[in-house]
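**Student:** I'd like to go over a predicted model; first the sequence, then the structure.
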Amino acid sequence: MTLFILNPELDDPTTTRADALVVLASAPERFQEAERIMGMGLIPTVVYSVVPRARINTASECQPRSTYRVLCISPDPVTTQGEAIALGDLARQEGWDSVAVLTFDAHVTRSKVHVTRCFPGEVKMMAMDRPVAPRLRFREVTHELAGLMKASAGWGCSDMLPDWTQRPIDILKSTP
């Protein structure tokens, strides 16, 4: 299972065409990678997931660009599932048939589970490596395994498990 999380199947950003590039868990390095991908001209729209508690200024990222369209979503709840729900709603409004999803490497597998539940079209996954110390990598993989187990307990896009199921994941996240 760990190998599945650390080495997910990915699509090549240099050849991937989609109706939109969706950037999950937005962070400065993912904004930069999204800019690089959008510069290739294969995808007409970028969607940034903007969370209120983020410690980054996303206002500049949500500004219009001359060469492609920029949209920002604010997921509710502020989780991967919330991002997938917001993406599914937006995709229906926009009439999209395909999306490319950009996130960090260990987050790909769980993200794809949620996005494919909420978006019936073609889902292509892209990832950024992020340098993580071995101790933190263990925590990250543990978090993703717990999140994947939680995701596996639900069947539909917006199926919410009881709030108490989040507590063990929060404990794993805060473990040094």
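**Tutor:** Happy to help now that I have it.
**Student:** okay, CA-based contacts and neighbour counts for the rest of this
**Tutor:** OK.
**Student:** which residue is nearest the centroid of this structure?
**Tutor:** Nearest to the geometric centre of the chain sits Leu24, at 2.9 Å (CA atoms, centre = their mean).
**Student:** May I ask you to confirm that that one is in contact with Tyr48?
**Tutor:** Yes. The pair Leu24 / Tyr48 is scored as a contact, 6.8 Å apart, by CA atoms under 8 Å.
**Student:** Tell me how far the residue nearest to the centre of the chain lies from Arg167.
**Tutor:** 22 Å (CA to CA, to the nearest Å).
**Student:** returning to that earlier point: contact partners for the residue nearest to the centre of the chain?
**Tutor:** Applying CA atoms under 8 Å, 6 or more residues apart in numbering, one finds that Leu24 lies in contact with Tyr48, Ser49, Thr80, Glu83, Val101, Leu102, Thr103.
**Student:** from those residues, which is closest to Val113?
**Tutor:** The closest of the contacts of Leu24 to Val113 turns out to be Thr80 (CA to CA; 9.8 Å).
**Student:** okay, pairing it with this:
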Amino acid sequence: MPPTATPFRRHLKHVTVAVLAVVVLWLLVATQLFYNVHTPTPQKAEAVVMLGGASKERLLEALLLRDELDAPYLVLSNTGTPGNASADDYCDTHSNKAIYPDVICFTPDPMNTRGEADAIGLLATERGWKSLAVVTSKYHIARSERLLNQCTPSKIQMVATDPDLSPKQWLRRFVIETGGLLTVFLSPECNSPIR
């Protein structure tokens, strides 16, 4: 005679199925938000902005985009972190404002996307920029676009770069970006555009 399932085992089975369903649903949503990201080509921008981190992937795209759009300014987040080394080096070699008045490097405070959104909002206000093209990794588009729109009235045009990540690294990014996106909605950086 086969053993009958105890109420505890039935409950455990239902909980397990529910948890698996939530995980699968989250993976599907995260894939759409952070992996299957397509951004339209910007039409015009007064500045091309590169957010910090992954500069090996982002800097070249920002430089090419600036040439393509003939944007007057290149704005780089200067973080002093290993992942931003090429952008930080570019800032070091282009720091003479008399020679390179069109290159603006800033150090975000705090050293995260929220700090970048604040700094970019201030720059856009000070310089009267109406349109910005912002380059970042595709997994970072949803969160950074939301933060930037909270902190500046400028038109934000996001440009996604395609990082070379392993499945494990993508899963890690999904977790990080999901948490980050939730905090952007629960605790906005700027209640409305601050400028």
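**Tutor:** Structure's in. What do you need? Owing to the predicted nature of the structure, the values given are computational and were not obtained by experimental measurement.
**Student:** if we can go back for a sec, which of the contacts of Leu24 of the first structure fall within helices?
**Tutor:** Among the contacts of Leu24 of the first structure, the ones falling in helices (DSSP state H) are Thr80, Glu83.
**Student:** Tell me which residue of the second structure lines up with Val70 of the first structure.
**Tutor:** Using TM-score structural alignment, the equivalent of Val70 of the first structure in the second structure is Val103.
**Student:** ok, so what distance separates its match from Leu63 of the second structure?
**Tutor:** Where Leu63 of the second structure is concerned, Val103 of the second structure sits at a distance of 11 Å (CA to CA).
**Student:** name the element Thr39 of the second structure belongs to?
**Tutor:** Using DSSP states H and E, Thr39 of the second structure falls within no helix or strand.
**Student:** now the strands for the first structure?
**Tutor:** Secondary structure of the first structure by DSSP state E: the strands cover 20-23, 45-49, 69-73, 98-104, 122-128.
**Student:** okay if I get those as a markdown table plus mean neighbour count?
**Tutor:** Listed next are the strands of the first structure as a markdown table, based on neighbours: other CA atoms under 10 Å:
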| stretch | mean neighbour count |
| --- | --- |
| strand 20-23 | 26 |
| strand 45-49 | 24 |
| strand 69-73 | 17 |
| strand 98-104 | 23 |
| strand 122-128 | 19 |
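**Student:** Which one of the ones you listed lies nearest to Leu10 of the first structure?
**Tutor:** strand 122-128 (5.3 Å).
**Student:** Contacts only, for the closest residue to Pro110 of the second structure other than its chain neighbours.
**Tutor:** Leaving aside its sequence neighbours, Pro110 of the second structure sits nearest to Glu116 (CA to CA, 6 or more residues apart in numbering; 7.9 Å). For Glu116 of the second structure, the contact set (CA under 8 Å, 6+ apart) comprises Leu51, Ser77, Thr107, Pro108, Asp109, Pro110.
**Student:** And Glu116 of the second structure, what's its match in the first structure?
**Tutor:** Mapped onto the first structure by TM-score structural alignment, Glu116 of the second structure lines up with Glu83.
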